[in-house]
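Enquirer: missing the sequence, but the structure's below:
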């Protein structure tokens, strides 16, 4: 920790965090990071939630094709899948601040190029330039959520044993869910009330201002890039309790373990992307396709509240068990998407379906934090985030094709299948956790 590191809070709140009620644990992390961290980090991550659905809404509106809109959203997702791990690796190497400041400039430029290509798009012509601009928009998107998690891991690494890390990850899961509520909601409101290009323009403004503010926030000093670390032994895990490698030559099993939560995030992203696109087709059947983001936001509200509740769950109920339980609930509840024939019923289904979604995401990120090498924490966190976006691209594209060919009922097959994949991966996660405990 450098001399400029923000002063940790007095030890009393943190010292009592292990036995404190959840409200006390949240007070402890607010004191640890400083209250300004929360609004800055929240607003800075909002553009990421707006880009995919914003591209989907804009291109669907100007082209009249759900498939082309899904391809645009997919271009954003593929770009993020490629760019996010690279940005995370660079942040691990040279620090978060220069990477975030660079993307705060580059991403608004890419958004502007996408808006230009959308304005010039010929639905009967080739969409190649639009897809290139969508890719650039995704590749340059600042990875605020993963980098915020890395800051929490650094801030809590030397704290007394307690549940500060779990509480921080629960908060981050809630923040992600709320941004994915407000992002689609803003897209739906602005697109319906003003113009479909306005949400992306707002995303560019937020990136240029709030990402820059997040880049220079004092909490960035907690994260020491590898280029500034002294040489020494192998780093420990984020919890500082076990060596990353039990024996030499264990790098391959380590990365195989890391791929488990990454695949989980791909399945989660597939669920998100296909649900967004399917709901766009569902709302379009009632003549209100541009308001699909508002429908999707209902699921996000219940998901966010449920993610926040993870701090209340028993500590012995580990991340793998939570993943399995909540993914099972998602699989069952996703089947309800086939039932509604009106918007009011769909709102009820989406609210219920969102309840297991937030805890599933918190659990997957928790497993990722445990298995990630500390010197590559930013890389792994961005891999998890890019897994979500990759899955969103996949889900949007497949559901868009099914919506065009068979209607929204066919498109809802994709989120149901994605939930089933999460359940299967949860079974693997429980088995892997058992093997590690017995090793």
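Expert: Thanks, I have it. What you see is a predicted model, and the numbers here were worked out from it, not measured in a lab.

Enquirer: could you use CA atoms for every contact and neighbour count after this?
Expert: OK.

Enquirer: max-length helix in the chain?
Expert: Across the chain, the helix with the greatest residue count (assigned by DSSP state H) is helix 251-284.

Enquirer: quick one: list the elements packing against the helix or strand immediately after that one in the chain.
Expert: Later in the chain than helix 251-284, the nearest helix or strand by DSSP states H and E is helix 292-308. Contact here means 3 or more Cα pairs under 8 Å, 6 or more residues apart in numbering; DSSP states H and E; on that basis helix 292-308 packs against helix 164-193, helix 251-284, helix 343-354, helix 357-371.

Enquirer: which ones are touching the residue nearest to the spatial centre of the chain?
Expert: In the chain, the C-alpha nearest the mean C-alpha coordinate belongs to residue 385, at 5.0 Å (Cα atoms, centre = their mean). When contacts are counted by Cα atoms under 8 Å, 6 or more residues apart in numbering, residue 385 is found next to 84, 145-146, 265.

Enquirer: mind redoing it with 10 Å?
Expert: Residues in contact with residue 385 (Cα atoms under 10 Å, 6 or more residues apart in numbering) are 80-81, 84-85, 143-146, 262, 265-266, 269, 365, 379, 391.

Enquirer: by neighbour count, which of these wins?
Expert: Within the contacts of residue 385, most neighbours by other Cα atoms under 10 Å means residue 80, with 33 neighbours.

Enquirer: what comes up buried for the helix or strand harbouring it?
Expert: Assigned by DSSP H and E, residue 80 belongs to helix 66-94. Buried residues in helix 66-94, counting neighbours by 16 or more other Cα atoms under 10 Å, are found at 66-93.

Enquirer: let's bring in a second one:
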């Protein structure tokens, strides 16, 4: 990414160069390689030579859509839109089931348990996808899972309709778990496809950029999925939302399997790098310490899922107290909307030290979740959800942005997949724990769990910074600037 400045005593066609003796930047410090040296900068300021232009300030369009345009030049616009579409069913399905069961049974606990079972099933499905992803014919695995998902959704809908006539019995949470496990996680499928796309185009300078893009798509899917589920629940009923989620999954699967990138050979899905058998005790201890540091952002994703899951159940109990349970999806969209907007802006600025952003936004999340006990009406709750979304969106970008900085390139995709798994597990745990607390203390007790989850998120961030300073990491090549690349793309803000 050129800064727009040119060195002195060169012809107009000559560009900046980096000599072989230039030292590599430190892992935490981003120095644009094409920026002039300190003496040249001082001469620019003193002489004000018209031939040496100052660095142009990026426009808002470049900040908000720079990543999208750069990836569009590699893979095309429609594939980037597809990465958003394939994530919507994973949001629409659990929200629709939760609202339907909560209304039909008159118990938010049963709704939380059924939705948690779907999220837990999604985590299992992500693990299944990770197992057959390296397979040459992995598209068949996605197709088989989609067929099984349609069959299990039909079974679930039939059982839910039958149970609605006797709402006081046990609700089919086990079928919800089966539906979640049978649903192919197409968001992970697109994540696992990025290394193959970049390898096919011979462009390995964009791994962190693709992670930021996927994090933004996760945030956008949250708002659009919640909005779709809420609108369908209000206009046609939540049961229609369950079937709409299944139909959307079938469409997404067909589009993903028919896309030209589906034929690329799978590459870069390793989850573990085998170590040499001749390592001594100190080397094994250092290697174990590095693995712990690399796992902490993954754990942060789990804390973030715990926060979102507990907020959902808090919204259920709050909506039940004012008799607007059907609007849960539309209200949760307020959190997703601000989360998506803040994630897009954060990704556009390209944070070089995402761990600092993690600290700041986690602290803001603690303060924001404390406001959940304040609202007395739907409008004030929408404002609180918007504040929580504005704090958690950048956190999602930061957690995924840290992975390519501290991990070898061959591990980044696998670690991002594990992060997604823990987000799903965290959401399931948040739903169950919040519902259990709600049975004993009502909404005010449920409102404490988001505060605890955001506190854990902040504690994990502090622990990561402390361990990162103590442990020497083997920095990957993707974390260093290379001519023709962009250090901010590889490292972050």
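Expert: Arrived safely, thanks for sending. Please read these numbers as outputs of a predicted model, since none were measured by experiment.

Enquirer: and the helices and strands packed on helix 292-308 of the first structure: which comes nearest residue 105 of the first structure?
Expert: helix 164-193 (20.5 Å; Cα to Cα).

Enquirer: and the next helix or strand past that closest one?
Expert: helix 198-206.

Enquirer: so that next one corresponds to what in the second structure?
Expert: The alignment of helix 198-206 of the first structure onto the second structure (TM-score structural alignment) spans residues 240-248.

Enquirer: how much space separates the residue opposite residue 343 of the first structure in the second structure once aligned from residue 146 of the second structure?
Expert: Matched to the second structure by TM-score structural alignment, residue 343 of the first structure sits across from residue 378. Distance, residue 378 of the second structure to residue 146 of the second structure, by Cα to Cα, to the nearest Å: 37 Å.

Enquirer: for these two, work out which one has more neighbours and name it.
Expert: More crowded of residue 378 of the second structure and residue 146, by other Cα under 10 Å: residue 146, with 22 against 16.

Enquirer: kindly state which residue of the first structure is aligned to the more buried one.
Expert: Per TM-score structural alignment, residue 146 of the second structure is aligned with residue 104.

Enquirer: go on, residue 311 of the second structure?
Expert: Residue 311 of the second structure maps onto residue 275 in the first structure, by TM-score structural alignment.

Enquirer: for its match, what are its contacts?
Expert: Here residue 275 of the first structure is in contact with 269, 281, 296, 334, 337, 350, 392, 395-396, 399, 411-416 (Cα under 10 Å, 6+ apart).

Enquirer: and the helix holding residue 80 of the first structure, what does it pack against?
Expert: Helices and strands touching helix 66-94 of the first structure, by 3 or more Cα pairs under 10 Å, 6 or more residues apart in numbering; DSSP states H and E, are helix 37-63, helix 96-119, helix 128-139, helix 144-156, helix 251-284, helix 377-406.

Enquirer: orientation of that helix relative to helix 128-139 in degrees?
Expert: 40 degrees (axes from the mean of the first three to the mean of the last three Cα atoms, to 10 degrees).

Enquirer: helix 66-94 of the first structure vs the second structure, average distance?
Expert: Compared with the second structure after fitting, helix 66-94 of the first structure deviates on average by 1.6 Å (mean Cα distance after the TM-score superposition for the first structure).

Enquirer: can you check stretch 177-185 of the first structure too?
Expert: Mean for stretch 177-185 of the first structure is 1.4 Å (mean Cα distance after the TM-score superposition for the first structure).

Enquirer: what's the matching range in the second structure for that stretch?
Expert: Using TM-score structural alignment, stretch 177-185 of the first structure pairs with 219-227 in the second structure.

Enquirer: stretch 65-73 of the first structure now?
Expert: Taking TM-score structural alignment, stretch 65-73 of the first structure hits residues 107-115 over in the second structure.

Enquirer: repeat that for stretch 420-428 of the first structure.
Expert: Going by TM-score structural alignment: stretch 420-428 of the first structure matches residues 455-463.
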